[in-house]
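Engineer: no sequence on hand, only this structure:
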């Protein structure tokens, strides 16, 4: 890392997950967070403590919330492709980019965004493109059941 480029310009620097979550919940509320992020901890009995506990254990969800904080709540421009590949806390924000006012978000906008994402996913599926990330379903393996006369523990016995 070069001395003039460091993490101190990243609005997440020095901000705890609880503090970050408190800021965005106080500004947007749980309903907007669930509508935009689709994370159940914001829908089912939401609370700061329960959400923090879940987010600390779940990297993908924490990174989603931190990215929301950077690009919606702090209104930073989208990161470069190289920086976007990094977790939000590891991104280097150029010194000329300063946080702005929180974006104005609505449930109607969230619904339009969800529909747009669904259309893009359906289009992607129709084209047969490769999926990013691991599949949610376990791979299906066609395997014949072992014959009745085979001892399944034989290879571990001496």
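Structural biologist: Now that the structure is in, tell me what you want to look at. Here the structure is a predicted model, which means the values were calculated and not measured.
Engineer: okay, CA-based contacts and neighbour counts for the rest of this
Structural biologist: Noted.
Engineer: for this structure, longest helix please?
Structural biologist: helix 107-127 (DSSP state H).
Engineer: what packs against that helix?
Structural biologist: Here helix 107-127 touches helix 30-37, going by 3 or more C-alpha pairs under 8 Å, 6 or more residues apart in numbering; DSSP states H and E.
Engineer: next up, a structure to set beside the first:
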């Protein structure tokens, strides 16, 4: 069974947080991502690693990033 069929209502199934952040940075760049989700790790000396550490420890911020990613899915 295809992973999309086994979890049809979860658009994030099988997508890691690193994939989400990397995709958003490629799409928007750090400055625009920091404007859309105003968290310090996106605005001041941003890196993928520091962002992942923060987002894994901060559920509300992770939720906002995931919502932005899902909104922009084709």
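Structural biologist: Sure, I can see it. If you're wondering where the values come from, they're calculated on a predicted model, not measured in any experiment.
Engineer: any buried residues in the longest helix of the first structure, and which?
Structural biologist: By 16 or more other C-alpha atoms under 10 Å, the buried positions in helix 107-127 of the first structure come out as 110, 114.
Engineer: stretch 59-74 of the second structure now?
Structural biologist: Buried residues in stretch 59-74 of the second structure, counting neighbours by 16+ other C-alpha under 10 Å, are found at 61-62, 65-66, 68-69.
Engineer: which one of those is nearest to residue 55 of the second structure?
Structural biologist: Set against residue 55 of the second structure, the nearest of the buried residues of stretch 59-74 of the second structure by C-alpha to C-alpha is residue 62 (5.0 Å).
Engineer: and for the helix or strand that the closest one is a member of, what are the contacting residues?
Structural biologist: Assigned by DSSP states H and E, residue 62 of the second structure falls within helix 59-71. Residues outside helix 59-71 of the second structure that contact it (C-alpha atoms under 8 Å, 6 or more residues apart in numbering) are 11-12, 20-21, 24, 37, 39, 55-56.
Engineer: and the residues you listed, which two are furthest apart?
Structural biologist: Spanning the widest gap among the contacts of helix 59-71 of the second structure are 11 and 39, at 23.7 Å by C-alpha to C-alpha.
Engineer: what is the burial count for the nearest residue to residue 33 of the first structure once chain neighbours are set aside?
Structural biologist: Excluding the flanking residues, the one nearest residue 33 of the first structure by C-alpha to C-alpha, 6 or more residues apart in numbering is residue 42, at 6.5 Å. Residues contacting residue 42 of the first structure under the criterion other C-alpha atoms under 10 Å number 21.
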